[in-house]
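Novice: would you be able to build a 3D model of this:
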Amino acid sequence: MRYKVKSLNVGRIETLTYGKRTFESAIRKQSVSEPIFLSKTGLKSDEQAYEYHGGEDKALCLYSYDYYPYWKNVVHHFSETALFGENLTVEGLKEDNAHIGDIFSFGEAIIQVSEPRNPCYKLAEKYEVPDMVVRMRDTGYTGFLFRVLKEGVVSVNDDLVLLEPDAQKVSVASVNEVKFFDRFNKEKLEKVLAVKALSESIRVPLLKQYQSDKTNEWS
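Specialist: Predicted coordinates:
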């Protein structure tokens, strides 16, 4: 399977003010047309304001261009580029057909799906949509993250090519389901936790959910 990269985006950390909030963020990413080096920690010239937004398990953030039409009628200041501060805007690859552990080629690089993206309040502030986090959670349109298995030069003209689908076929959507909704379903959690490629940052809280004697509830 091949998936077209609509835009390749990088950003620098800025001090931003939206409404009553001021914060550090690199959310205002811009598309780049020239080839760029992708390292274990992300694209050259791309920055992350906080540790939990970056690191080797979160080197690249992808958001599906398929969802842009939905958000066009929701957000203020709509943009066709890096709408949610993602590095990769890609057509056709979504949470329901991307699986934790799936390996793709991207230009010279090799990347692997590691975890869903966690919706952030900064998006709500930027786009003046107070319930943005809830909308992303409830629709499942969160985006997801990659680790880099092999560094190399990439460009917007390079497709994402599925090289090796993960044998357990646990979709990003399935992880979102146990993360947000079916939180104490032992069977579903077991299946998710069995995926070796799952990032430790999400494995730890999911393991706590699995070990809990609670029943399903939103908190």
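Novice: rest of the way, CA atoms for contacts and neighbours
Specialist: Noted.
Novice: now do the same contact list for residue 106.
Specialist: By C-alpha atoms under 8 Å, 6 or more residues apart in numbering, the contact set of residue 106 is 154, 158, 159, 160, 161.
Novice: likewise residue 11?
Specialist: 26, 27, 28, 29, 30, 45, 46, 47.
Novice: recalculate using a threshold of 6 Å.
Specialist: By C-alpha atoms under 6 Å, 6 or more residues apart in numbering, the contact list for residue 11 reads 26, 29, 46.
Novice: surely the last one meets residue 10?
Specialist: To tie it back to what came earlier, the one meant is residue 46. Yes - at 4.6 Å, residue 46 and residue 10 qualify as touching, with contact defined as C-alpha atoms under 6 Å.
Novice: to compare against the first, here's another:
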Amino acid sequence: MKIITTNIGERKEINWKGKIVTTGIFKFPVDTPIFLDVEDVKDDTICDREHHGGIDQAVYGYSLKHYEYWKAHYTNLEWEYGMFGENLTIDDLDETSIHVGDTFKVGEVVLEVTKPRQPCMKLGVRFNDMKIVKQFWQQDYPGVYFKVIQTGKVTAGDELIQVKKCIENPTIAEVYKRKREEKGM
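Specialist: Prediction:
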């Protein structure tokens, strides 16, 4: 697996149906290395610390391959990497083969897989369509949250080299399916 883009976002206020929504989901690719810290990505905005960031959700990765599926459903959008709020757009991140606890070395960093992303209404704001939230739940493309075991810089082009595989643990796709069932989706 290889990082295609590294993405960060700034604080943005959106008027969503008469209500001001503050979000950091509008991420964009950057040409310089980004620093992955223990609880977040340096210079990346997190507005809702209750649900984003923190030790088990310090970095969010999403697969480049999933973009093609979504582009076919949202043809009116201007597509760019970072659309899903991911810090790392990764060429072939496969939730069906990545297990909770799997560990990867990338750039100066060591990352451990923790859990899938659960979509919230801010994804709907980003896509200007709340249908995306339910559609996101119905697909097995949640992306992966990582814990940062060793901090440091990563950049586009860096390879994720697996250093530990935890096949005794569930895959990210299995965890996501259980969450979906719990929510009745």
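Novice: so between residue 46 and residue 10 of structure 1, which is more surrounded?
Specialist: Using other C-alpha atoms under 10 Å as the criterion, residue 46 of structure 1 and residue 10 rank with residue 10 on top: 24 against 19.
Novice: that one maps to what in structure 2?
Specialist: Under the alignment (TM-score structural alignment), residue 10 of structure 1 pairs with residue 8 in structure 2.
Novice: confirm that match sits in a helix?
Specialist: No - using DSSP: H, G, I helix; E, B strand; the rest coil, the assignment for residue 8 of structure 2 is strand, not a helix.
Novice: relative to residue 173 of structure 2, how far out is it?
Specialist: For residue 8 of structure 2, the distance to residue 173 of structure 2 (C-alpha to C-alpha, to the nearest Å) stands at 25 Å.
Novice: repeat for residue 89 of structure 2
Specialist: In terms of C-alpha to C-alpha, residue 89 of structure 2 sits 18 Å off from residue 173 of structure 2.
Novice: same thing with residue 2 of structure 2?
Specialist: With the distance defined as C-alpha to C-alpha, residue 2 of structure 2 ends up 20 Å from residue 173 of structure 2.
Novice: higher neighbour count, the two?
Specialist: Comparing residue 2 of structure 2 with residue 173 by neighbour count (other C-alpha under 10 Å), the higher total belongs to residue 173, at 24 against 19.
Novice: quick check, that one in a strand?
Specialist: No - the assignment for residue 173 of structure 2, made by three-state DSSP, is helix rather than a strand.
Novice: how about it, what does it touch?
Specialist: 95, 96.
Novice: so which strand or helix has residue 129 of structure 2?
Specialist: Counting by DSSP states H and E, no helix or strand carries residue 129 of structure 2.
Novice: so what does residue 172 of structure 1 match up with in structure 2?
Specialist: Matched by TM-score structural alignment, residue 172 of structure 1 corresponds to residue 172 in structure 2.
Novice: residue contacts, that match?
Specialist: Taking C-alpha under 6 Å, 6+ apart as the test, what residue 172 of structure 2 contacts is 95, 99, 116.
Novice: mind running it again at 10 Å?
Specialist: 94-101, 113-117, 140-145 (C-alpha atoms under 10 Å, 6 or more residues apart in numbering).
Novice: now the helices for structure 1?
Specialist: Assigned by DSSP state H, the helices in structure 1 fall at 68-72, 121-127, 132-139, 172-180, 186-193, 200-211.
Novice: so what's the residue nearest the centre of structure 1 closest to, chain neighbours aside?
Specialist: Centroid-nearest residue in structure 1, with C-alpha atoms, centre = their mean: residue 144, separated by 2.3 Å. Distances taken as C-alpha to C-alpha, 6 or more residues apart in numbering place residue 116 nearest to residue 144 of structure 1, at 4.0 Å, with adjacent residues excluded.
Novice: now do residue 181 of structure 1
Specialist: That would be residue 218: by C-alpha to C-alpha, 6+ apart, it lies 6.7 Å from residue 181 of structure 1.
Novice: surely residue 113 of structure 1 and residue 144 touch.
Specialist: Yes - if you go by C-alpha atoms under 10 Å, residue 113 of structure 1 and residue 144 touch, sitting 7.4 Å apart.
Novice: what sits in contact with each of these two?
Specialist: Joint contacts of residue 113 of structure 1 and residue 144 (C-alpha under 10 Å, 6+ apart) are 58, 60, 61, 62, 98, 99, 100, 172.
Novice: in this structure the fifth one contacts residue 164, no?
Specialist: No - with contact defined as C-alpha under 10 Å, residue 98 of structure 1 does not count as touching residue 164 (11.6 Å).
Novice: before we move on, back to that, give the residues shared as contacts by residue 46 and residue 10 of structure 1.
Specialist: Counting by C-alpha under 10 Å, 6+ apart, the residues touching both residue 46 of structure 1 and residue 10 are 26, 29, 30, 87.
Novice: grab the nearest non-local neighbour of the first one.
Specialist: In this case it means residue 26 of structure 1. Closest residue to residue 26 of structure 1 apart from its sequence neighbours, by C-alpha to C-alpha, 6+ apart: residue 13 at 4.2 Å.
Novice: how many residues are close by the one you found?
Specialist: Residue 13 of structure 1 has 17 nearby residues by other C-alpha under 10 Å.
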